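Student: The amino acid sequence is not available; the structure is as follows:
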């Protein structure tokens, strides 16, 4: 097979990965999608109980929608706010089943490494002329496949930050992993038995932590033996408490006010400025040790821990590629200054496309939430525009590739994930119903280990 006949390899069958495939197919380019899970949208299924905070019309990609509509698909009620499970069942699964994508999407196929055929990352000569080689692990074993370009949309959901405040696992963390939930457990649903009547430590200063605390308090109303304790590394909780009634995003202000009330009313003990260093077992339960400004402290004994500490990109996958990464965000170096959370919120990130996402390894692109590394400012519609630009560039349409246009809402760091009954009329981050410029916000404060997903239409896109 000649290099021109080789497919573009897309790693990840989430919203942005499938959108990349849709854009590539619409331009007549061969593509192969590798999804590690047993079905598309595997990572989203993990938080399928969470209702997103943007309506259906902002949760779909234009090129993907065109493929679906050819099969008679119709967008669910445009103003309804879907759950993660709704997005998988009513969008991702039908999209993967379209004739254009059904033949190119492989599930149960985990890409474990990427390199250049016959060359490691040290060799210069002839590098750009060599195709990429991917190691693909399936139930049948490991095989090698070639690609003319690679789009990594594998996300970060499966690579959570550790509890250790230094960015390293706390002593004992691996030993007690069966008592730690990383992400968003379904406290009031499938995971109820794990938390009912138990004491749970919630770690993190993002709104995912607040969501877990509120669910635990709700659970305690039916099982009074249920207790929640809250620990944060940060001492400044303004970001989570918000401005209350003065918050420009009313639902975010409501969440902040509810969380503050849990602490001030004494329903949830809070230890802020607590840097976790160790986890140990004492008489069958766990005690968490750490440092504060006043010296060493312990929390416990508790029965379980919810680690709302965010995620980070897995860089082992691309170890044999020449990547140019921002030194602290782990995004592409060119993208780093545009998304630095010290300077930008979700809505102030400038539009960007193939040029900002290009690495020193020509033909390799990281997209979706993984493209932002540890920055918390990713928006789902940003990912759709990323892959539109890249597909145009790979097709040789540089005018379309360079014409990156995206207007995003200026809402600060979009971070709300809490459940809302009768959520219609709620917009990105729980605010008013979005206008045409609004977008699905995906990431909470994943940077610096404070938070999980936020309002949006998918995770690890």
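Tutor: Sure thing, it's come through. Just so we're clear, the structure is a prediction, and the values are computed from it rather than from any experiment. Numbers count the residues shown, from 1 in each chain.
Student: Could you use CA atoms for every contact and neighbour count after this?
Tutor: Will do.
Student: ranges for the helices of this protein?
Tutor: With DSSP state H as the definition, the chain shows helices at residue ranges 15-26, 42-46, 62-69, 84-87, 93-96, 99-102, 192-195, 207-222, 238-241, 250-264, 336-339, 354-357, 380-394, 398-402.
Student: Dump those into TSV; add distance to residue 176 as well.
Tutor: Formatted as TSV, the helices of the chain follow (distance: least, C-alpha to C-alpha, whole Å):
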stretch	distance to residue 176
helix 15-26	33
helix 42-46	21
helix 62-69	42
helix 84-87	28
helix 93-96	35
helix 99-102	41
helix 192-195	15
helix 207-222	20
helix 238-241	28
helix 250-264	27
helix 336-339	35
helix 354-357	38
helix 380-394	34
helix 398-402	48
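Student: One more to weigh against that first structure:
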């Protein structure tokens, strides 16, 4: 018997993908513990609870989790309805976390500070695959594990405003004027935006969400102004596939944004990057620079940094990770998700083989597995953990039978063309050949600034909502 056999698999994070991993471990009869930094399941999701997903419930429920809930007599939501983040937590994640199959294995307030091997640093090779993982918590507590499934996500590590990957000049000095992605503009955060000028920076779905609710606020509150800055020369990616999108709510998100820009309700600055931020008499002066070196100063009251997220690999500094230098994902996965390469929102299905590092037994899953790629979907994470857990159970046939069917976006991630011009979807073909397995489609079109694809509460027309459109 191995020294690892009686140890649990440690799952980091009790969000949708972390709890799906727990459900799969229960299904396989493997001991596990879930370590959640927050004080309840779905703590990060709760922070954007006011936002409605553009995927219906049928894409947001893991099959193994569904079995656990059904056993308890759970009343499933309408599979075609679009949940908000709060509804995702209240109607799905919390009941799942409270189930007798999972509840005894969840630890809250358990922020992971570091992961290593018991008695081994990164330099030691001998016996590494048979030595337990040592997991140190911020409280100072330590525990041992046979394997680690890291579903900690990227919500706590947003990208900076500066276009070079570094903070813009003065960014730290104007922190009081900056907003995290997806502020509750029409709710708890309303006073910070009403009657003021807000600059939104970013070209993903989180930027689109915020712009739409700000435009709505401008119709309710005189003096509310909205500006939008993007690095691209045109907002084609953000506008998305429109009616060509298999998820109507996702298509409607871009279509409504286009209407506001065309009508002048949102001022659009294209081909610019944030260069300098300076406090200016209770406001912030934002200098944006174009490729030709010309500059423009935007005087704003609030700046929303909807610039995406990046993974924090600091907790695994003593593990042997092989990270792609561009994406920050595994080298096998990176070319399949690189937004510079793949097109039309298509990504091959992937599982344990693409998620494996040189460190045996460690797998990053969910949004964190995608590194800086902005295209992650919840359903992708569910298939990832199904494959990884099957491998941990020794069922390699199941682990490698990776399948994923996601709705197409109707827009490219490389060289997009404007669907409104009638030019079709793609302006280029993928430069990376996908594996022979079936093709997964619908990995969020355009640049995504959130770990899940979202649509603002008021961003979907009533007819689209009734039709049950959407994907996380």
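Tutor: Structure's in. What do you need? Predicted model only: the values in this text are computed from it and were never measured.
Student: of all the helices of the first structure, which lies closest to residue 413 of the first structure?
Tutor: Residue 413 of the first structure lies closest, by C-alpha to C-alpha, to one member of those: helix 238-241, at 8.7 Å.
Student: quick one: contacts for the aligned partner of residue 307 of the first structure in the second structure?
Tutor: For residue 307 of the first structure, the aligned position in the second structure is residue 305, judged by TM-score structural alignment. Counting by C-alpha atoms under 8 Å, 6 or more residues apart in numbering, residue 305 of the second structure makes contact with 160-161, 178-181, 200-202.
Student: hey, which of the helices of the first structure is tucked in deepest?
Tutor: Of those, the one with the most neighbours on average (mean count of other C-alpha atoms under 10 Å) is helix 15-26, at a mean of 27.
Student: Name the residues that touch that helix?
Tutor: When contacts are taken as C-alpha under 8 Å, 6+ apart, the neighbours of helix 15-26 of the first structure outside the stretch itself are 10-12, 30-33, 41, 60-61, 63-64, 67, 92, 95-96, 100-101, 152-154, 367-368, 380, 383-384, 387-388, 391, 458, 461.
Student: what does stretch 406-416 of the second structure give?
Tutor: In this structure, residues lying in contact with stretch 406-416 of the second structure by C-alpha under 8 Å, 6+ apart are 236-237, 240-242, 244-247, 250-251, 339-346, 379, 417, 419, 425-428, 440-447, 471.
Student: Just the buried residues of those.
Tutor: Under a neighbour-count criterion of 16 or more other C-alpha atoms under 10 Å, the subset of those counted as buried comprises 236-237, 240-242, 244-247, 250-251, 339, 341-346, 379, 417, 419, 425-428, 440-447, 471.
Student: What residues in the second structure pair up with stretch 221-234 of the first structure?
Tutor: Stretch 221-234 of the first structure falls opposite residues 219-232 of the second structure when the two are matched by TM-score structural alignment.
Student: Surely residue 8 of the first structure and residue 28 touch.
Tutor: No - Residue 8 of the first structure lies out of contact with residue 28 (C-alpha atoms under 8 Å); the separation is 11.3 Å.
Student: Not counting its neighbours along the chain, what's nearest residue 302 of the first structure?
Tutor: Counting by C-alpha to C-alpha, 6 or more residues apart in numbering, residue 302 of the first structure lies nearest to residue 199, which is 5.0 Å off, once chain neighbours are set aside.
Student: For residue 100 of the second structure, see how far away the match of residue 307 of the first structure is.
Tutor: For residue 305 of the second structure, the distance to residue 100 of the second structure equals 40 Å [C-alpha to C-alpha, to the nearest Å].
Student: Residue 233 of the second structure too?
Tutor: The separation that residue 233 of the second structure has from residue 100 of the second structure, given C-alpha to C-alpha, amounts to 53 Å.
Student: which ones are touching residue 169 of the second structure?
Tutor: Neighbouring residues of residue 169 of the second structure by C-alpha under 8 Å, 6+ apart: 162, 275-277.
Student: quick one on the thing from earlier: quick check: buried residues in the match of stretch 221-234 of the first structure?
Tutor: Counting neighbours by 16+ other C-alpha under 10 Å, one finds that the buried residues in stretch 219-232 of the second structure are 224-231.
Student: Great, nothing more from me.
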